[in-house]
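Novice: here you go, sequence then predicted model.
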Amino acid sequence: MAERLNTPGGEMTTDVLIQHRRNIADLKQRIRNRRLQVFGLYGTPVFVIAMLLVWAGLKIFVWLDSDTPSAINSIFGGVAFLLVLAAGAQGVAEFSSSSPWKDSETSVRKLRLELSLAEERHILEARRRTPPSMDRQASYKERLPGEIVRLRRESRHYRRVHLFMQWMLFISSAAISAVTAWYDPPQPAKGVLIALGFTVTVITAAAGYFKPRERAFNLQQTADSIEQHITAIELGIAPYGATEDRQNLELFATTVETLRAEQRMREQQLDQPQQGQQQVI
């Protein structure tokens, strides 16, 4: 397997596919930049006109019989001047012969068409240069550490959200009792009590709906299971004790995909209402 991956043809295949991915990523970034450029190019003049209309409306409906305050005139005038300068600079950058914009005078639709063609070329090239299944399974195993890092990162995120919600519940619940006991009658602290009660209600409802504790547990469990199978196949222990690497890699890929499918199913069950979860289970 190592000899097959180290052949000149294999290296050429890898370089070609990597170049296709770079072209696709570059086109996606160019589309994002071009959208911002078009939005600024046409949105800035519209915003200038809208702001001038607001300025005129304030003069007509608020200060018709008196002078507009100098502070209002300074604010609107200064912002309008800056926006006009920005609109002029964007116009020069768009239509000048030596434009600093890479895709000046190019529509977003044309870039999206180039992206679609690049993705199609990548698919056709990958299909034509598809390596053997054993090589793909070995590459799949090498990509899994990144998947484990992602699962654990999301698990830590949901665990922190859960802990934050719990501490907010503890503090708010304790504060309600403390404020109620401190003020008798609780008239001066009625606003505080209302805010604390609202906080407790919102956090309780959010924790019951989003279930961050369950999500963190499921993600951590899946990450630990995948890591256990990686360790098993690297050490050659059960269930990966076959003499041929092909059998071990095939069993490994099947097992890990099953674990990931179970994780996605658990996520879908958590996104459903309680009644829907019971029906699915």
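Specialist: Here it is on my side, so go on. Residues are numbered from 1 along each chain as shown.
Novice: all contacts plus neighbour counts: C-alpha atoms, from now on.
Specialist: Will do.
Novice: next up, identify which helix or strand residue 232 is on.
Specialist: helix 212-235 (DSSP states H and E).
Novice: adding another structure so you can compare the two:
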Amino acid sequence: MNFAFFAVSAFLGIATIFQFMAEFNSDVWEWEDEGKSVSQLRLDLELAEERRILEARRLTPSAVERQASYKERTPAEVDRLRKESRYYRRVHLWMQWLLFICSGGITAITAWYDPPQPGKGVLIALGFTITVITGATGYFKPRERAFNLQQTADSIEQHVTALDLGIAPYVLAEAANLELFATTVENMRVEQRKREQQLDQPHQGQQEVI
């Protein structure tokens, strides 16, 4: 018992010594106050900010380089637009096939069961499905979304090909061609976003925007 008490006391004493050494060792606490005034610290901060701005300006590429990089990223944007177009096209086709199947099922069950029992429950389910699909198609408009996305992707790809081949309207100097290309593609993307916003609005709101 005495040995355990002595061991614990020795451990606590050694830990206390190390704690004091760490507290008063300047190498451990590098963030210790150096005695600078607030105005000096503020000046150091302003100088550091100025150095950061100058370094950022030095590393910023020229407009021509940024436009060339934008042109290299354009094929990825075209692929993204086409993937979204295929997605909405598949959604639209699935909705149309469900409408065809449900409509045909209602006609077949009505002709098969006369009076409608016991097919009345199936008729109600099919009619409900048709109503839901018709409402979802009119609200989300997957066909229109697919068409707009595909049209934008084709137009951008056409301009990419024209820029690579050096045909109209890209018959100027390289810097002017890149600037014209970036401006044209950005305008197309803005128009695409506007069309998406119009599709998200109610029908009455679309008429007012148009």
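Specialist: Yep, that arrived. Since we're looking at a predicted model, the values are computed, not measured.
Novice: corresponding residues in the second structure for the following helix or strand past the helix holding residue 232 of the first structure?
Specialist: Counting by DSSP H and E, the next helix or strand C-terminal to helix 212-235 of the first structure is helix 245-271. Counting by TM-score structural alignment, helix 245-271 of the first structure falls onto residues 174-200 of the second structure.
Novice: mean distance between the matching stretch and the first structure after superposition?
Specialist: Mean deviation of stretch 174-200 of the second structure relative to the first structure after superposition (mean C-alpha distance after the TM-score superposition for the first structure): 0.3 Å.
Novice: chain center to stretch 36-46 of the first structure: distance?
Specialist: 25 Å (C-alpha atoms, centre = their mean, to the nearest Å).
Novice: what range in the second structure does it sit on?
Specialist: Under the alignment (TM-score structural alignment), stretch 36-46 of the first structure falls on nothing in the second structure.
Novice: I figured residue 232 of the first structure hits residue 242, correct?
Specialist: No: assessed by C-alpha atoms under 8 Å, residue 232 of the first structure is found out of contact with residue 242, at 11.9 Å.
Novice: between these two, which one's more packed in?
Specialist: Neighbour totals were compared for residue 232 of the first structure and residue 242, and residue 232 leads with 16 against 13 (other C-alpha atoms under 10 Å).
Novice: what is the equivalent residue in the second structure for the more buried one?
Specialist: So residue 232 of the first structure corresponds to residue 162, using TM-score structural alignment.
Novice: what residues does that match make contact with?
Specialist: The contact partners of residue 162 of the second structure, taken as C-alpha atoms under 8 Å, 6 or more residues apart in numbering, are 168, 169, 170.
Novice: if we go to 10 Å?
Specialist: By C-alpha atoms under 10 Å, 6 or more residues apart in numbering, residue 162 of the second structure lies in contact with 156, 168, 169, 170, 171, 181.
Novice: with residue 161 of the first structure instead?
Specialist: Residues in contact with residue 161 of the first structure (C-alpha under 10 Å, 6+ apart) are 155, 167, 207, 211, 212, 213, 216.
Novice: same thing but 7 Å
Specialist: Residues counted as contacts of residue 161 of the first structure (C-alpha atoms under 7 Å, 6 or more residues apart in numbering) are residue 212.
Novice: map it onto the second structure.
Specialist: Per TM-score structural alignment, residue 161 of the first structure is aligned with residue 91.
Novice: distance check, its match against residue 169 of the second structure.
Specialist: 37 Å (C-alpha to C-alpha, to the nearest Å).
Novice: now do residue 119 of the second structure
Specialist: The gap separating residue 119 of the second structure from residue 169 of the second structure is 64 Å, by C-alpha to C-alpha.
Novice: now the residue nearest the centre of the second structure: which helix or strand?
Specialist: Nearest to the geometric centre of the second structure sits residue 80, at 10.8 Å (C-alpha atoms, centre = their mean). For residue 80 of the second structure, the host element (DSSP H and E) is helix 63-112.
Novice: so the very next helix or strand once past that helix matches what in the first structure?
Specialist: Per DSSP H and E, the first helix or strand lying C-terminal to helix 63-112 of the second structure is helix 120-140. Aligning helix 120-140 of the second structure against the first structure (TM-score structural alignment) gives residues 190-210.
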